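>>> Below is the structure, and that's it, no one-letter string:
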């Protein structure tokens, strides 16, 4: 009887351990199944949302997820550190362009009594060379948005510690984000290389809008974001000055949203025979020509405080 009892007790113990083992493995299997189900559900949910939104067409400029992405991933906030500028050491200032003098004089006349304004400068280069907005920050306390698609120029820009938001993107020629081909002229050493400095990079731009891009140019794809989307992500509803130096893409960039939030526009248009036609297009959208020097145009919103302050058109 004692042997039989011990045998039964041993069997019960083995059965108990087997049950615990089955329960343990069963728990692991259930946990894995639940985890896989959650992952699959999450992936399916994200995919479904993306699919449904894609069926409706390209992302709208005010898409909430797009605006969050711009704020969190693309925008560099204004710096509070001391400026780190080349100033007199900037070799690009050895040769001062006539257009630089024109813009500086004209904008100082327009904004001489305007403090704490907001600007947008697209084609900002290194944030110092040929900048039309740096003096507004330093002398009148402005802030704004600096846009530069050229990665080399942008990396230099953010070292200047500008008091403005910065983005290493191009402004989209469409009302939705896109990837566009960007051309970069090869910079061969030459007699002007030293004196031009970052000015040599000012001729880069979107390939489809510039006939001068050649087989010797370098090409890369860049992320383009609608200006409207960037301003929405910043909560900006009024822009005192918009400077566009984007090598031919100006009309495409400005053609798909309301311009009434911009007081003053500075635009460079390389095809001089088209400038009068371009000015007429902006007149139809509520702007008047305030000044012109060759291919550089300044337009102000009709009825704004800036209308009539300038009368310095020089056609050639």
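Cool, the structure landed. Predicted model only: the values in this text are computed from it and were never measured. Residues are numbered from 1 along each chain as shown.

>>> contacts and neighbour counts: CA atoms only from here.
Will do.

>>> Strands of the stretch 201-316 of the chain, start to end?
205-206, 218-225, 239-244, 262-268, 287-293, 296-301 (DSSP state E, counting those that start in this stretch).

>>> okay, those in CSV with distance to residue 183 and mean neighbour count next?
Shown next, in CSV, are the strands of the stretch 201-316 of the chain (distance: least, Cα to Cα, whole Å; neighbours: other Cα atoms under 10 Å):
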stretch, distance to residue 183, mean neighbour count
strand 205-206, 6, 26
strand 218-225, 5, 17
strand 239-244, 17, 22
strand 262-268, 18, 22
strand 287-293, 26, 22
strand 296-301, 22, 24
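
>>> for comparison:
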């Protein structure tokens, strides 16, 4: 029971083993395999919100996690959009896929194609982060946000309701897509510091949440670099 690349352990290290925190897990999958938040919930008493758009994953999620779980496809507005569900953890809103993302999902999952070369798609009704957080009665400060939504990460950051909430630690999957640099610029402009990068994730902290540990110093950040 651990995260994909040790994100949960990193979060605990950054937060000094904090108990009874609150997490936001967007792209929670089945809630167990490679989950960044299940350890926090089960061993450290955290509560939180798991959001998952995939039908099959969601049915598993509600049986494996105690926290609030939403069957929702997050976006910056409410609308109907085509979603690649058959690709499992590689699925997402195809209009937000980065370069090569669709081809990689088709190849990796060996998806069948129609006469126009498209894999099977479903239509998803989207939900905003503001609505999801309101439904979960999320606190003003979210201790940790795990953001892994296969292409909509920057869009969701830009639509985050900063007027009502903030977060102290965030890990963002980037998959080496061009938006990685835009994500960093966006977060740093809002007072976040890039702490470490590993594999396909970046980790940031809100500088104001770590005043006693000199979060702005290169020495402090180097402790977590890989």
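Received it, and whenever you're ready, just let me know what you need. Owing to the predicted nature of the structure, the values given are computational and were not obtained by experimental measurement.

>>> After superposition, what's the TM-score, could you say?
The TM-score (TM-score structural alignment, normalised by the length of the second structure) is 0.80; 201 aligned residues with a Cα RMSD of 2.3 Å.

>>> how close does the residue sitting nearest the centre point of the second structure get to residue 106 of the second structure?
The centre of the second structure sits closest to residue 147, judged by Cα atoms, centre = their mean, with a distance of 1.3 Å. According to Cα to Cα, to the nearest Å, residue 147 of the second structure stands 23 Å off from residue 106 of the second structure.

>>> Wait, the residue nearest to the centre of the second structure touches residue 29, no?
No. The criterion here is Cα atoms under 8 Å, and residue 147 of the second structure misses it with residue 29 at 11.8 Å.

>>> What is the aligned counterpart of residue 168 of the second structure in the first structure?
Aligned by TM-score structural alignment, residue 168 of the second structure pairs with residue 263 of the first structure.

>>> Enumerate every residue touching that match.
Residues near residue 263 of the first structure by Cα atoms under 8 Å, 6 or more residues apart in numbering: 239-241, 300-301, 304, 306.

>>> And residue 167 of the first structure, by the same measure?
74-76, 145-149.

>>> Which residue in the first structure occupies the aligned position of residue 127 of the second structure?
Per TM-score structural alignment, residue 127 of the second structure is aligned with residue 225.

>>> Looks like that match contacts residue 149 (just checking).
No. With contacts counted by Cα under 8 Å, residue 225 of the first structure stays clear of residue 149, the gap being 10.6 Å.

>>> what do the two both touch?
169-170.

>>> can you pull out the strands in the stretch 1-150 of the first structure?
Using DSSP E, counting those that start in this stretch, strands in the stretch 1-150 of the first structure cover 75-76, 118-122, 143-147.

>>> Could you tell me where the shortest one falls in the second structure?
This points to strand 75-76 of the first structure. Taking TM-score structural alignment, strand 75-76 of the first structure hits no residues over in the second structure.

>>> Give me the packing partners of that strand, helices and strands only.
Applying 3 or more Cα pairs under 8 Å, 6 or more residues apart in numbering; DSSP states H and E, we find strand 75-76 of the first structure packed against strand 165-167.

>>> Over in the second structure, find the residue span the following helix or strand past the strand it packs on aligns onto.
Sequence-wise, the next helix or strand beyond strand 165-167 of the first structure is strand 170-171, with elements assigned using DSSP states H and E. Aligned by TM-score structural alignment, strand 170-171 of the first structure falls on residues 73-74 of the second structure.

>>> Report the contact partners of the aligned residue in the first structure for the residue nearest to the centre of the second structure.
By TM-score structural alignment, residue 147 of the second structure lines up with residue 244 in the first structure. By Cα under 8 Å, 6+ apart, residue 244 of the first structure lies in contact with 121-123, 250, 265-268.

>>> Quick check: the two most widely separated of those residues?
123 and 265 (13.9 Å; Cα to Cα).

>>> quick one: whatever residue of the first structure lines up with residue 37 of the second structure and residue 99 of the first structure, what's the gap?
Here residue 37 of the second structure is matched to residue 133 in the first structure, going by TM-score structural alignment. Per Cα to Cα, residue 133 of the first structure is found 14 Å from residue 99 of the first structure.

>>> thinking again about what came up before, out of the strands of the stretch 201-316 of the first structure, which gets nearest to residue 69 of the first structure?
strand 218-225 (11.0 Å).

>>> what's in contact with that closest one?
By Cα under 8 Å, 6+ apart, strand 218-225 of the first structure touches 149, 169-173, 176-186.

>>> mind checking how far the residue nearest to the centre of the second structure is from residue 10 of the second structure?
15 Å.

>>> Next: residue 80 of the second structure.
Residue 80 of the second structure is 36 Å from residue 10 of the second structure, by Cα to Cα.

>>> which one of the two has more residues nearby?
residue 10 (18 against 13; other Cα atoms under 10 Å).

>>> so what corresponds to residue 106 of the first structure in the second structure?
Match for residue 106 of the first structure (TM-score structural alignment): residue 10.

>>> List the contacts of that match.
Taking Cα under 8 Å, 6+ apart as the test, what residue 10 of the second structure contacts is residue 224.
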